[in-house]
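K.L.:
starting from these lines, generate the structure:
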Amino acid sequence: MSVYNIGPVLLKEIEGLAKEKFLDKEALLSIFELAFSKIYSKHYGTRNDIRVSIHPETGDINLTRHRLITDEVTCPFKQIHSKDTLNAKGKIVDGEWVESLPLLEFSRSEVSSILKTLQHETQEMERKAQYEEFKSRVGEMVSVTVKRLEGRNVVVDLGRAEGIILRSELLKWENYSINDRLKAYIYAVRREQKGPQIFLSRTHSGFLHELFVREVDEIAQGLIEIKGVVRDPGSRAKVAVFAYNFTSKGRNFSPVGTCVGIRGNRVKAIQEELKGEQIDVVLWSQETPEFIVNALSSVEVLKVVVEKGTNQYTVVVPDGQKNLAIGREGQNVSLVCKLTGTNINIMSASEEQKKRSQDLQERMGLFVQRLDLDEFLAHFLVLQGFESLQDIVFTSQEELMQLEGFTLEIAQELRARALEALEEEEKNHRNMFVAHQGDPKLMELCSPYMLEALVANKILTLKDFSELSLEELEDYLKGVRHGLSSQALGDLIMKARTLCA
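P.N.:
Next comes the predicted model:
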């Protein structure tokens, strides 16, 4: 077939290819134009700017040579003097001189070259389209068919592409055969030379999230919001839910009860998909202590105590329920920590009572020893909430005088003794840091009470301090933070890094 009347056949091929590969027709047309241009450039000289355009409706092929119009020609192949355009055949298009060229028939080798170019460019276009499509589908749950097994990994058919479920992304006892149907969650897409690598999972927390969206209409409708999902895949999971408006269709409803379903039918359906994974649906709360209580679900909580300036919480439960709260191998409390974003210590009521008694004696001993007070006054101060020398120093004289039996003289004397003891204590901490050859710049940056903990952990230079993570620093400073928040500690680390830069 002559190149002059190939148009209709060419358009039919492009339309069929676009439909088969789910590609853009205009983009495919550009690929054909590029392939033809490469062949004709060899005929008319590669130094010339040879272009091929194909009419999108008729398929007519138009071959042209393009040159810039200029008054100073440095390259006659790509430039033409403005005077020469007066007698030359062609026309001005967008500031360029465009000449029509006759089409030449292709040899067999040239047809083969065009086909190779088309194949290569089409494959690249298809891979790019697949990558963009599945990249936008990250976070989606899909139904797939097992295509083949590669070792312990499962390759699945996604229609236009293949995906892979790594053994680590399957539940421990799950095994699949070729042609098995299953649901999975797209959690990552990576661009590869041979095409996009699409990763799916059945253990990802997002998979459980999407199962709830599909099973619970109220979540899909936006009446209920999933605030958090944590899993020990195949064993146990916790899902935090919340509804800003607890009224739907004129009646009140419970977000937790709605997600669980009548007689637990909704959760049971999800558990069947997850091979019996136990699921706790709990009510989310903006108040962290309340959220912790809800997340512990079936455990009775007597109190929740937060350590000042930290993310550490102590949860007190009745005697006999501590093991239930912690769970087998710490599973329950670990999931609660992840769900609430906190660090939790579980204590029984008797343990908490014993600890309170010990803390009381320690604080009383501190005041008796460092402030030379009798036990009655020391006990009185502890009961009033004073836990350290800093608490006394930072309490105003007027506030101290409001305590029962306190006069101006007693308040002044107590603050003076506490201040003297505190200064002596801080001096000792600094001397100890210097004795261990600590960096003076680090000593200026940190409070005296932090220095002892830093020495104990062999953090003696500004560089050592700057390389700490916030979690490491918080762990080192347990009990000696004196109200320093996590934000303040993070700022200290960043300041150290700036000074070291």
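K.L.:
drop to CA atoms for contacts and neighbour counts, all remaining ones
P.N.:
Noted.
K.L.:
can you map out the strands along the stretch 101-250 of the chain?
P.N.:
141-150, 153-157, 162-165, 181-190, 197-201, 225-232, 236-242, 247-248 (DSSP state E, counting those that start in this stretch).
K.L.:
hmm, who's touching the second one?
P.N.:
Strand 153-157 has contacts (Cα atoms under 8 Å, 6 or more residues apart in numbering) with 144-149, 162-167, 176.
K.L.:
on that earlier part again, redo the strands of the stretch 101-250 of the chain as a markdown table? Include mean neighbour count and distance to Val306.
P.N.:
Listed next are the strands of the stretch 101-250 of the chain as a markdown table, based on neighbours: other Cα atoms under 10 Å; distance: least, Cα to Cα, whole Å:
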| stretch | mean neighbour count | distance to Val306 |
| --- | --- | --- |
| strand 141-150 | 17 | 39 |
| strand 153-157 | 21 | 45 |
| strand 162-165 | 21 | 42 |
| strand 181-190 | 18 | 36 |
| strand 197-201 | 23 | 37 |
| strand 225-232 | 19 | 22 |
| strand 236-242 | 22 | 21 |
| strand 247-248 | 11 | 33 |
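K.L.:
need those strands in JSON lines with distance to Arg415, can you?
P.N.:
Shown next, in JSON lines, are those (distance: least, Cα to Cα, whole Å):
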{"stretch": "strand 141-150", "distance to Arg415": "64"}
{"stretch": "strand 153-157", "distance to Arg415": "69"}
{"stretch": "strand 162-165", "distance to Arg415": "66"}
{"stretch": "strand 181-190", "distance to Arg415": "60"}
{"stretch": "strand 197-201", "distance to Arg415": "62"}
{"stretch": "strand 225-232", "distance to Arg415": "48"}
{"stretch": "strand 236-242", "distance to Arg415": "48"}
{"stretch": "strand 247-248", "distance to Arg415": "56"}
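K.L.:
please generate a structure for the following sequence too, so the two can be compared:
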Amino acid sequence: MATAISANKAELIAIANSVASEKMIDKAIVIEAMEDAIERAAKNRYGVENDIRAKLDPQTGDLRLWRVVEVVEAVDDYFKQIDLKGAQKIQKDAKVGDFIVDPLPPIEFGRIQAQASKQIIFQKVRDAERERQYEEFKDRQGEIITGVVKRVEFGHVVVDLGRAEGVIRRDAQIPREVVRVGDRVRSLILKVVRETRGPQIFLSRAHPDFMKKLFAQEVPEIYDGIIEIKAAARDPGSRAKIGVISHDSSIDPVGACVGMKGSRVQAVVQEMQGEKIDIIPWSEDTATFVVNALQPANVARVVIDEEDDRIEVVVPDDMLSLAIGRRGQNVRLASQLTGKAIDILTETDSSEKRQQEFVANSEMFQNELDVDETLAQLLVAEGFSALEEVAYVEIDELASIEGFDDDLASELQSRAAEALERREEANREARRALGVEDDLATMPYLTEAMLVTLGKAGIKTLDDLADLATDELVAKKRAEPRRRGDGPAAPQREQDKGGVLGEYGLTEEQGNEIIMAARAHWFDDEPVATDADASGSAGEEDAVAESKQ
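P.N.:
This is a model prediction of the structure:
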């Protein structure tokens, strides 16, 4: 019997060592799993109501099994309690209130108990392995890793990473790339998510950061931080653009990335399945960077609209197709690279657009300011495009225009102010005709024109306004670049609906202030304790106290 016990001890330790080594987890976790399995088996043998503990020595394999019981005067629960007399037979100095250890004899494992214990140990080890995998990969997000394709399921590629599995989802793959089971693939660790079935490691070969990391591996200057990739944009499998800058004036960032006879960039291109890469010098000047980003097209002029976060680029007529690119690819990548919406116009279109704006603004000044055509055109030529600009500009700036004097400047400002007042009154009448309440006119930042827009959107009361979120009120409408065939007056294609007042350029802070002001009346009905109420209440309490005495 002693030999059998000794063999069992050696076998337990051997199993623990083998599992810990194979699964690459701490041996103590395996020992703990075994102890848990033995405890459960012992409870099945002696009763699940017992508080049974097991201790397995990780060195010798010695197993101790005991039951913890509380010493009481009168026993209510025979499984977890023991009287003082019985306790002193086990432990002489036992007293009421103590918890003592009642040793149990070793148990024999039958087939069912052995199978149940095996399942418990496997589950514990599996949980520990999953936790190890998560801890190993959670801080590696953004790294490139190499793995072997294990299987392809519904278009998603499952990759064996050695100690874990990752998945390249269909939208994270390079289009038209064919991978087979057993192929070695490099990919970017995009995200690691902890889940009950184990960590989910999402990989990508289509993300712009994958290209950045490949360049860092091929270009030592990028790895060392001498050259920095400031921006990257990809149309996976087709074309990509990167903006690079050198922190050492003696090193050309574009040349370093291209390498001798293109060796460095070609290594990246091959890994990305022939994807063409444009390497562009990055510049802090937005206009310069946009010109570089639209290569190989030549750019004649760049106009930046800071309010709408949009850029208008004028190119020669014969460069339109090249600037836009096949299916809009070139301008789309340039837009992603710069983070700006880019509007491509030919010089002819730009000239027509400017002419249309010039005529429209001249007619507006003629009608609103009651001036002749020559004076109106002179204002437009000097850069004035709105009544507000004329009404609120410094009078010296108006008077400095050739042919103007202080009297004319003062008269123009007076007429502009009157025209704005007429426009405001017309908007006020239109707002009231729409049924927009006067209370909305007291809200900060809202003009009568804005109130008309709100009324057309069905927002006519303070409650209607208060129910809006900030984005629903002031979010700007984004526009896609114009495409081939669009004329100069073609409308922008909106990417999202934007806020009701998105066209007026209100900031998010202003939107918050408007909505909070609209919600203020919700709290007007709540009772507010005044000093008089407080003193009156205190006096009543004193009177009640005196009457009781």
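K.L.:
residues near Thr203 of structure 1, how many?
P.N.:
20 (other Cα atoms under 10 Å).
K.L.:
ok, which stretches of the stretch 351-500 of structure 1 are helices?
P.N.:
375-383, 389-393, 397-401, 408-435, 440-445, 448-456, 462-466, 470-476, 486-500 (DSSP state H, counting those that start in this stretch).
K.L.:
how near is the most centrally placed residue in structure 2 to Arg45 of structure 2?
P.N.:
The centroid of structure 2 falls nearest to Lys191 when counting by Cα atoms, centre = their mean (12.2 Å). Separation of Lys191 of structure 2 from Arg45 of structure 2 (Cα to Cα, to the nearest Å): 47 Å.
K.L.:
same question for Ala543 of structure 2.
P.N.:
Using Cα to Cα, Ala543 of structure 2 is found at 73 Å from Arg45 of structure 2.
K.L.:
Ile69 of structure 1 is nearest to which of the helices of the stretch 351-500 of structure 1?
P.N.:
Proximity to Ile69 of structure 1, assessed across the helices of the stretch 351-500 of structure 1 by Cα to Cα, is greatest for helix 486-500 (56.8 Å).
K.L.:
ok, residues contacting the closest one?
P.N.:
For helix 486-500 of structure 1, contacts defined as Cα under 8 Å, 6+ apart pick out 309-310, 445-446, 462-463, 465-470, 473-474.
K.L.:
element containing the nearest residue to Met211 of structure 2 once chain neighbours are set aside, please.
P.N.:
If the residues on either side of it in the chain are set aside, Met211 of structure 2 comes closest to Val268, at 7.4 Å by Cα to Cα, 6 or more residues apart in numbering. Assigned by DSSP states H and E, Val268 of structure 2 falls within helix 263-271.
K.L.:
show me what counts as buried in the very next helix or strand once past that helix.
P.N.:
The element immediately downstream of helix 263-271 of structure 2 (helix or strand, assigned by DSSP H and E) is strand 276-281. By 16 or more other Cα atoms under 10 Å, the buried positions in strand 276-281 of structure 2 come out as 276-281.
K.L.:
repeat that for stretch 252-262 of structure 1.
P.N.:
Neighbour-count burial for stretch 252-262 of structure 1 [16+ other Cα under 10 Å]: 255-256, 258-261.
K.L.:
how long is it end to end?
P.N.:
Stretch 252-262 of structure 1: ends 15 Å apart by Cα to Cα.
K.L.:
just give me how far that stretch sits from the chain centre.
P.N.:
29 Å (Cα atoms, centre = their mean, to the nearest Å).
K.L.:
with stretch 351-366 of structure 1 instead?
P.N.:
For stretch 351-366 of structure 1, the distance to the chain centre is 42 Å (Cα atoms, centre = their mean).
K.L.:
residue range for it in structure 2?
P.N.:
Taken onto structure 2 by TM-score structural alignment, stretch 351-366 of structure 1 occupies residues 349-364 there.
K.L.:
same question for stretch 217-228 of structure 1.
P.N.:
Counting by TM-score structural alignment, stretch 217-228 of structure 1 corresponds to residues 220-231.
K.L.:
for the matching stretch, the distance to its chain's centre please.
P.N.:
25 Å.
K.L.:
same deal with stretch 229-243 of structure 1?
P.N.:
Here stretch 229-243 of structure 1 is found 17 Å from its chain centre; the criterion is Cα atoms, centre = their mean.
K.L.:
what does stretch 314-329 of structure 2 give?
P.N.:
32 Å.
K.L.:
between the two ends of it, how far is it?
P.N.:
One end of stretch 314-329 of structure 2 to the other measures 17 Å (Cα to Cα).
K.L.:
list the buried ones in it?
P.N.:
314-316, 319-325, 328-329.
K.L.:
cool, stretch 363-370 of structure 2 as well?
P.N.:
Within stretch 363-370 of structure 2, the residues that count as buried by 16+ other Cα under 10 Å are 363-366, 368-369.
K.L.:
now flag whichever of the residues you listed is closest to Arg234 of structure 2.
P.N.:
Met364 (44.9 Å).
K.L.:
in structure 1, what stretch matches stretch 292-303 of structure 2?
P.N.:
The alignment of stretch 292-303 of structure 2 onto structure 1 (TM-score structural alignment) spans residues 294-305.
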